[in-house]
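[1] build me a model:
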Amino acid sequence: MEHQDLLAGFIRLHILHHAAESDLYGQWMIEELGRHGYKLSAGTLYPMLHAMEQRGYLTSRLERAGRSQRRVYRATPLGCEALAMARERMRELFHEVLPGPTG
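    Predicted coordinates:
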């Protein structure tokens, strides 16, 4: 992914946003991010999910999906708190970075 180091924070926030709304799993998240122009491989996404879980932002459980199992993620209270803080910071940043109606 081009500019991966710069966009990684946006991807993590996108993950946290969806994990705060409902359960998610890796392949769904790859497809969701793809709809927003991010091209992530499983080798990029899964370590990111694992790291977010280790930091306490996500929790996971195994869930049966047909004959196999998949790991399902959900935001923790800490993750929801971090998301709320990040939303405030994003509002401030976007107000500063994005041009207003006068260009």
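[2] contacts and neighbour counts: CA atoms only from here.
    Will do.
[3] host element of the spatially most central residue of the chain?
    Geometric centre of the chain, nearest residue: residue 15, 1.5 Å, by CA atoms, centre = their mean. Using DSSP states H and E, residue 15 sits in helix 4-21.
[4] same thing with residue 60?
    strand 58-65.
[5] next, the angle helix 4-21 makes with the helix or strand following that strand.
    Downstream of strand 58-65, the first helix or strand assigned by DSSP H and E is strand 68-75. Here strand 68-75 runs at an angle of 90 degrees relative to helix 4-21 (axes from the mean of the first three to the mean of the last three CA atoms, to 10 degrees).
[6] this one as well, want them side by side:
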Amino acid sequence: MEDKRLRKLFLGFIQIHILHHAKEHPIFGVWMLEELYEHGYDISPGTLYPILHSMESDGLLEKEEKKVDGKIRKYYTTTEKGNEILIEARNKAYELFKEIRE
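    Predicted structure coming up:
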């Protein structure tokens, strides 16, 4: 993501992607990095973790810490507000897709 304009645009897509998966099951950073990479987003932990923290601060995600292999892993799931935002984002993305696909 060399171009700053594309990067800014893709950050919104990444947040929708995070909400989608965090609604389905608890997610953690390394798993989310791998998932995003599979979809063509090559972002660093230094980009992802501030996004997760910001989404938590905004009330879209809630965090639960669990001990895994002697280390604390932070799992994120969507909040009710996060679920509402995801529904709205899906609707807007669908409308946009219908318009630009031609």
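[7] please state their TM-score.
    Once superposed, chain against chain, the TM-score is 0.94 (TM-score structural alignment, normalised by the length of structure 2); 99 aligned residues with a CA RMSD of 0.7 Å.
[8] circling back to that earlier point, packing partners of the helix holding residue 15 of structure 1?
    Counting by 3 or more CA pairs under 8 Å, 6 or more residues apart in numbering; DSSP states H and E, the packing neighbours recorded for helix 4-21 of structure 1 are helix 26-35, strand 68-75, helix 77-97.
[9] tell me which of those sits most buried.
    Counting by mean count of other CA atoms under 10 Å, strand 68-75 has the highest mean neighbour count of these, with a mean of 18.
[10] residues in structure 2 aligned with that strand?
    Across structure 2, the stretch matching strand 68-75 of structure 1 (TM-score structural alignment) is residues 71-78.
[11] any chance of a markdown table for the helices and strands packed on helix 4-21 of structure 1, columns distance to residue 6 of structure 1?
    Output for the helices and strands packed on helix 4-21 of structure 1, formatted as a markdown table (distance: least, CA to CA, whole Å):
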| stretch | distance to residue 6 of structure 1 |
| --- | --- |
| helix 26-35 | 15 |
| strand 68-75 | 23 |
| helix 77-97 | 15 |
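[12] residue 42 of structure 1 is nearest to which of the ones you listed?
    helix 26-35 (7.4 Å; CA to CA).
[13] buried stuff in the next helix or strand after the closest one?
    Downstream of helix 26-35 of structure 1, the first helix or strand assigned by DSSP H and E is helix 42-54. Neighbour-count burial for helix 42-54 of structure 1 flags 45-46, 48-50, 52-53 (criterion: 16 or more other CA atoms under 10 Å).
[14] appreciated, that's everything.
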